[in-house]
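A.B. asks: After the sequence you'll find the predicted model.
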Amino acid sequence: MKGSTGDKSGAGDKGGASNNRRAEYAALTRQAIIDAARKLFSSNGFFATRVEDIAAEARVAPATVYAVGGGKHGLLHTLIQQWTTAPVIASTYAHVAVLTDAEAILRATASGTREVRAEWGDVMRVVLATAPHDARAAQALAEATDVYRKGFVRTARRLADIDGLRQGTDLDLAVDVLWFYFGYASYFTCVDENGWSLERAEQWLLDQARAALL
């Protein structure tokens, strides 16, 4: 009986290891599909990229792209979720919440938006280019933009809490000004059209926001 019990325990260990390997393989496969979609959406555009292209890039079957990634729209939604929940966003919120100097609050906001742009600017471009021509992408962009703007509400409220806003600037105006300088368009204009580095764009936009708000 003891020998039998030992055999069952060993079989259980092997089964657990096998399950772990399957889970690890599934996670690696999913990430390979997401990475392939991101690369191809960025280089070829959402509409020109086929599921078969993503499958070939990720070295999986097209059926796996649908089953694991939800097809092109599912993958685009996943990329947007990863962008809007990037760890730097939460860390920027936490940093802003404890600062007591208005200029430091703006610097933290500018730095956070620049870091997000550095990591996720390619996904932003894809979504902005796709949304005008695709209802599902448009809805996803609207949700992402709502999350994005709510971050500026946090900054504006913190500035108001410490009486850091210029006299006559209410919360709504402060959010609009922050969006103007740190939303989608300004960074793309500075970097893509003017050829500036992200760091130069960050500093210039920070200077303009400071002059407008403080």
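C.D. replies: Received the coordinates, thanks. Numbers count the residues shown, from 1 in each chain.

A.B. asks: When you work out contacts or count neighbours from here on, use the C-alpha atoms and nothing else.
C.D. replies: Fine.

A.B. asks: quick one, longest helix in the protein?
C.D. replies: Using DSSP state H, we find that the single longest helix of the chain is helix 2-44.

A.B. asks: Who are the packing partners of the helix or strand that that one is followed by?
C.D. replies: Next helix or strand after helix 2-44 toward the C-terminus (DSSP states H and E): helix 51-58. If contacts are counted by 3 or more C-alpha pairs under 8 Å, 6 or more residues apart in numbering; DSSP states H and E, helix 51-58 sits against helix 2-44, helix 62-69.

A.B. asks: right, and these - which one's nearest residue 98?
C.D. replies: helix 2-44 (35.1 Å; C-alpha to C-alpha).

A.B. asks: and the longest helix of the chain, how far out from the chain's middle?
C.D. replies: Mean-position distance between helix 2-44 and its chain equals 26 Å (C-alpha atoms, centre = their mean, to the nearest Å).

A.B. asks: Below is an additional structure, to be compared with the one above:
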Amino acid sequence: MKKGEKRKKELLNIAYDMFLTKGYENTSVDEIIEKAQIAKGTYYYYFKSKEQMLEEVIDMMIDSEREMAEQVIATDISVPQKIVGILASMKPTEAEQPVKNALFQPENVLMHYKVRQKLIDVITPLLSEVISEGVQRGIFECENIAERVKMLLIISDATFNEGNFSEKDICVFIDMTEKLLGAESGTMGFINDLIDKSDMEAVE
């Protein structure tokens, strides 16, 4: 790693730690600069703004999550377990929730969209690899796997990300997933346990 890349990584790690302990909104650029013991000009050489730094911190988190997901794929477990493992790996930890919450601030709407799009781009090939394994094992029967996975991720994100859904929506999504992947009914029922229902509307 080049010296400049190493310094930038150090700054991102400092910001990551401070965003977790103090919260994004309560962490100032000056505090990051003081902690890193650098000049303000050095900071702005690497980052145009605190918002750009947040975006790159989140990119760093996603890269770490992708590495964990790749380790799940390499393990000798069942296809459904791999799917669960991948999706679990790509979620922020409880400690990282303050960083995720920053995305929901009104001024970060565009960044929120970009992060969600990047997550779909990262998760699609990971899940596609596992779905392909499922096809080989006779669990699924479908072609154009990457396109099907991407479609499911987009629908899932739009349906479940904001908490505006019901139990019926979950049932329909599971049924649609099984049909889209050519799986027997009940194969993807484990999806129900993966959905965060804490903010789900009580709509039937």
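C.D. replies: That came through, no problem. Note that the structure is predicted; figures quoted are calculated from it, not measured.

A.B. asks: Superposed, what's their TM-score?
C.D. replies: Scored against TM-score structural alignment, normalised by the length of the second structure, the superposed chains reach a TM-score of 0.55; 155 aligned residues with a C-alpha RMSD of 4.1 Å.

A.B. asks: Would you mind finding the most buried of the helices and strands packed on helix 51-58 of the first structure?
C.D. replies: Counting by mean count of other C-alpha atoms under 10 Å, helix 62-69 has the highest mean neighbour count of those, with a mean of 17.

A.B. asks: Where in the second structure does it fall?
C.D. replies: Helix 62-69 of the first structure corresponds to residues 40-47 in the second structure, going by TM-score structural alignment.

A.B. asks: Distance from that stretch to the middle of the chain?
C.D. replies: 28 Å.

A.B. asks: same check, this time on stretch 165-182 of the first structure
C.D. replies: 24 Å.

A.B. asks: Can you mark which positions in it are buried?
C.D. replies: 165, 169, 171, 174, 175, 176, 177, 178, 179, 181, 182 (16 or more other C-alpha atoms under 10 Å).

A.B. asks: Filter those residues down to the ones in helices?
C.D. replies: Those of these lying in helices (DSSP H): 171, 174, 175, 176, 177, 178, 179, 181, 182.

A.B. asks: Let me know whether the second one touches residue 210 as I believe.
C.D. replies: Looking back up the chat, that one is residue 174 of the first structure. No. In this structure, residue 174 of the first structure is not within contact of residue 210 by C-alpha atoms under 8 Å, at 11.0 Å.

A.B. asks: Closest one of the buried residues of stretch 165-182 of the first structure to residue 202 of the first structure?
C.D. replies: residue 182 (8.5 Å).

A.B. asks: For residue 109 of the first structure, see how far away that closest one is.
C.D. replies: According to C-alpha to C-alpha, to the nearest Å, residue 182 of the first structure and residue 109 of the first structure sit 8 Å apart.

A.B. asks: residues in contact with the most far-flung residue of the second structure relative to its centre?
C.D. replies: Distance to the chain centre peaks in the second structure at residue 39, reaching 33.0 Å (criterion: C-alpha atoms, centre = their mean). Counting by C-alpha atoms under 8 Å, 6 or more residues apart in numbering, residue 39 of the second structure touches residue 33.

A.B. asks: Just give me the match in the first structure for residue 119 of the second structure.
C.D. replies: So residue 119 of the second structure corresponds to residue 145, using TM-score structural alignment.

A.B. asks: Just to check, residue 110 of the first structure is in contact with residue 201?
C.D. replies: No. The pair residue 110 of the first structure / residue 201 is not scored as a contact, 9.6 Å apart, by C-alpha under 8 Å.

A.B. asks: Identify the residue nearest the geometric centre of the first structure.
C.D. replies: Geometric middle of the first structure (C-alpha atoms, centre = their mean) lands on residue 83, at 1.0 Å.

A.B. asks: How about that residue, nearest residue that isn't a chain neighbour?
C.D. replies: residue 120 (6.0 Å; C-alpha to C-alpha, 6 or more residues apart in numbering).

A.B. asks: Then residue 128 of the first structure?
C.D. replies: Closest to residue 128 of the first structure by C-alpha to C-alpha, 6+ apart is residue 141, at 7.3 Å.
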